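Undergrad: sequence and predicted structure, then a few things I'm wondering about:
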Amino acid sequence: MGKEFKVKRKWKFCCAVTAILIIVIAVVLVTLAFTLFKPKDPKIIPQSVTLEGFRLVVFPSITGNLSLELAVTVDNRNYGGFDYDNSTAYINYRGNLVAEAPIGKDTIRPRSKHNVSASVIIFADRLAADGNFLNDFFAGVFNFTSSTRLQGKVNVFNIFKLKASSSSSCNITVFIQNQTADSVCTSKIRL
């Protein structure tokens, strides 16, 4: 009887230690999931918006183009890398689509910064279709918005691979007289 009691006691002790260990591991994993591994929105830092060229002929018809070079740095503050597929940046003028810029697939490493650039050519006839074009032209300022959505996968420690999408939007102001441009961007990530 004494031997059976010791075996049962050891068995109960082993089960209790295992249960406590499982609870501690579960608490640690839940805590990490809501703190350290919680996805954070990437910071998009505009590096430069360069007006590469501006050519406009108003008479007899409006023709020409506006060439922009967009460069941003994506600061991935997450502990997982982001592999994104080919995508497109859309440029709008007063709500109307005026240009598209392809963005090639790439990887943003965990806790690092990544430079992304794209060249955009906006044709004047698309701008002129808007009734406010001449007012903006004579004021010397064009305001554009760009939107980009990157689809891909987040890879955390080569263990967890989750589908994710990151979207960003930028307000771009082009000053015609001194041929410069400024931009302000925001971004979001969804798992």
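TA: Now that the structure is in, tell me what you want to look at.

Undergrad: CA only for contacts and neighbour counts going forward, please
TA: Will do.

Undergrad: other SSEs contacting the host helix or strand of residue 145?
TA: Here residue 145 is covered by strand 141-156, with elements defined by DSSP states H and E. Using 3 or more CA pairs under 8 Å, 6 or more residues apart in numbering; DSSP states H and E, the elements in contact with strand 141-156 are strand 80-84, strand 87-93, strand 160-175.

Undergrad: how near is residue 129 to residue 175?
TA: 20 Å (CA to CA, to the nearest Å).

Undergrad: those two: which is more packed in?
TA: Set residue 129 next to residue 175 and count neighbours by other CA atoms under 10 Å: residue 175 wins out with 17 against 12.

Undergrad: go ahead and confirm residue 91 touches residue 143.
TA: No - using CA atoms under 8 Å, residue 91 is not in contact with residue 143; the gap is 10.3 Å.

Undergrad: the more surrounded of these two?
TA: residue 91 (25 against 16).

Undergrad: need the contact list for the more buried one.
TA: Residues near residue 91 by CA atoms under 8 Å, 6 or more residues apart in numbering: 97, 98, 99, 100, 144, 145, 146, 147.

Undergrad: now residue 136
TA: Contacts for residue 136 (CA under 8 Å, 6+ apart) come out as residue 142.

Undergrad: could you do residue 52 as well?
TA: 66, 67, 68, 69.

Undergrad: neighbour-wise, which of those leads?
TA: Counting neighbours by other CA under 10 Å, residue 68 leads these with 21 neighbours.

Undergrad: before we move on, the earlier item: ranking the helices and strands packed on strand 141-156 by burial, who's on top?
TA: strand 80-84 (a mean of 22; mean count of other CA atoms under 10 Å).

Undergrad: now tell me what touches it from outside.
TA: Taking CA under 8 Å, 6+ apart as the rule, strand 80-84 contacts 105-111, 150-157.

Undergrad: pull out the buried members of those residues.
TA: With neighbours counted by 16 or more other CA atoms under 10 Å, those contain buried members at 108, 109, 110, 150, 151, 152, 153, 154, 155, 156.

Undergrad: could you identify the most distant pair in these?
TA: 150 and 156 (17.9 Å; CA to CA).

Undergrad: what residues of stretch 179-191 count as buried?
TA: Buried residues in stretch 179-191 (16+ other CA under 10 Å): 180, 181, 182, 183, 185, 186, 187, 189.

Undergrad: alongside the first one, take a look at this:
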Amino acid sequence: MNSDDAKEKPGAPMLAAQAPKSNGDMETQFANGVGGGSKRKKRNLKICICVTLIILLLIFIVLLILGLTLFKPKNPTATVDSVLVDQLRTSVDALNLKANLNLTLQAHLTLKNPNRVGFSFGSTSALLSYKGQLVGEAPLPANRVGAQKTLRMNVKLTLMADRLLSESEVFSDVMSGSIPVNTFVKVAGKVHVFNIFKISVKSSVSCDVTISVSSRNVTSQQCKYSTKL
């Protein structure tokens, strides 16, 4: 009887080693596993955010370099190719030193866009002045000029006789045979680079024109151009 008990005793430690772990031990391991996974997720999220920010920064730098070099905005230029007399009628009242003047001009304008991107401009007006006094205007609707394209416009400017305040000067000019007028056009718009950078551009042209009363033609035309970013 004693000998059998002695043989069974060595098996007792083995049963103790194989005994299942307590609930406390299992909960501790589970908590450690969950906590470790959460930390890994946070670390991976931070890495992902950093990589994304770096990529966006590199893209912005590349676009900025291209915008300042290859796509660097250039000044669109507005020019007056020609000014023609469409209609000219004069009548003189020598006794009262008065003259009636009916004048319509046809101006041919060109707007060139040297940029590699489109240029959009808002509505504006072509102005006709006589000795610094506004006597006529014609609307120019908003439009867009494509990349490295040219837009041609024809404008009809009619002198409004009721705006001529100094009839004595008109009389003198009609009698001398030449009428000085000025045409002015200003175009303001924006150049869009990658639809990110928007740069304001202004271009204007002012032309002093002399018209012959006898031939009803333009005898001289001197224009000044201005562009500004």
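TA: Everything's here; your move. As the structure is a computational prediction, the values presented were derived from the model and not from experiment.

Undergrad: secondary structure of residue 37 of the second structure: a helix, I assume?
TA: Yes - looking at residue 37 of the second structure with DSSP: H, G, I helix; E, B strand; the rest coil, it is inside a helix.

Undergrad: that one maps to what in the first structure?
TA: Taking TM-score structural alignment for the superposition, residue 37 of the second structure sits opposite a gap in the first structure.

Undergrad: where exactly do the helices run in the second structure?
TA: For the second structure, the helices defined by DSSP state H occupy 2-8, 11-17, 23-68, 167-176.

Undergrad: reformat those as a markdown table; add distance to residue 206 of the second structure.
TA: Below are those laid out as a markdown table (distance: least, CA to CA, whole Å):
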| stretch | distance to residue 206 of the second structure |
| --- | --- |
| helix 2-8 | 118 |
| helix 11-17 | 103 |
| helix 23-68 | 30 |
| helix 167-176 | 21 |
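
Undergrad: so which of those is the most packed in?
TA: Mean neighbour count (mean count of other CA under 10 Å) peaks for helix 167-176 among the helices of the second structure, with a mean of 17.

Undergrad: residue 112 of the first structure versus residue 126 of the first structure, what's the distance?
TA: 38 Å.

Undergrad: the two: which is more packed in?
TA: The neighbour comparison of residue 126 of the first structure against residue 112 (other CA under 10 Å) goes to residue 126, with 17 against 13.

Undergrad: tally of neighbours for the closest residue in space to that one that isn't next to it in sequence?
TA: Residue nearest to residue 126 of the first structure in three dimensions, not counting chain neighbours: residue 98, with 5.7 Å by CA to CA, 6 or more residues apart in numbering. Residues near residue 98 of the first structure, counting by other CA under 10 Å, number 20.

Undergrad: and residue 123 of the first structure, by the same measure?
TA: For residue 123 of the first structure, the count of nearby residues is 19 (other CA under 10 Å).

Undergrad: what's the counterpart of it in the second structure?
TA: Aligning on TM-score structural alignment places residue 123 of the first structure opposite residue 160 in the second structure.

Undergrad: my read is that its match contacts residue 134, right?
TA: No - using CA under 8 Å, residue 160 of the second structure is not in contact with residue 134; the gap is 9.1 Å.

Undergrad: now the most centrally placed residue in the second structure: how far from residue 142 of the second structure?
TA: For the second structure, the residue nearest the mean C-alpha position is residue 190 (2.4 Å; CA atoms, centre = their mean). Look at residue 190 of the second structure and residue 142 of the second structure: by CA to CA, they are 12 Å apart.

Undergrad: next: residue 169 of the second structure.
TA: For residue 169 of the second structure, the distance to residue 142 of the second structure equals 36 Å [CA to CA].

Undergrad: ok, the nearest residue to residue 62 of the first structure once chain neighbours are set aside - contacts?
TA: Nearest non-adjacent residue to residue 62 of the first structure, counting by CA to CA, 6+ apart: residue 125, 6.0 Å away. Residue 125 of the first structure is in contact with 62, 63, 64, counting by CA under 8 Å, 6+ apart.

Undergrad: which residues touch the first one?
TA: This means residue 62 of the first structure. Contacts for residue 62 of the first structure (CA under 8 Å, 6+ apart) come out as 56, 124, 125, 128.

Undergrad: overlap between these and the second structure?
TA: Mapping the contacts of residue 62 of the first structure onto the second structure (both residues aligned by TM-score structural alignment, their matches' CA atoms under 8 Å) leaves residue 56 still in contact.

Undergrad: highest neighbour count among the contacts of residue 62 of the first structure?
TA: Counting by other CA under 10 Å, residue 124 has the largest number of neighbours within the contacts of residue 62 of the first structure, with 20 neighbours.

Undergrad: pretty sure it contacts residue 56?
TA: Yes - if you go by CA under 8 Å, residue 124 of the first structure and residue 56 touch, sitting 7.0 Å apart.

Undergrad: who touches both of those two?
TA: 62, 63, 64, 65.

Undergrad: okay if I get the residues you listed as JSON lines plus distance to residue 83 of the first structure?
TA: Below are these laid out as JSON lines (distance: CA to CA, whole Å):
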{"residue": "62", "distance to residue 83 of the first structure": "42"}
{"residue": "63", "distance to residue 83 of the first structure": "39"}
{"residue": "64", "distance to residue 83 of the first structure": "37"}
{"residue": "65", "distance to residue 83 of the first structure": "33"}
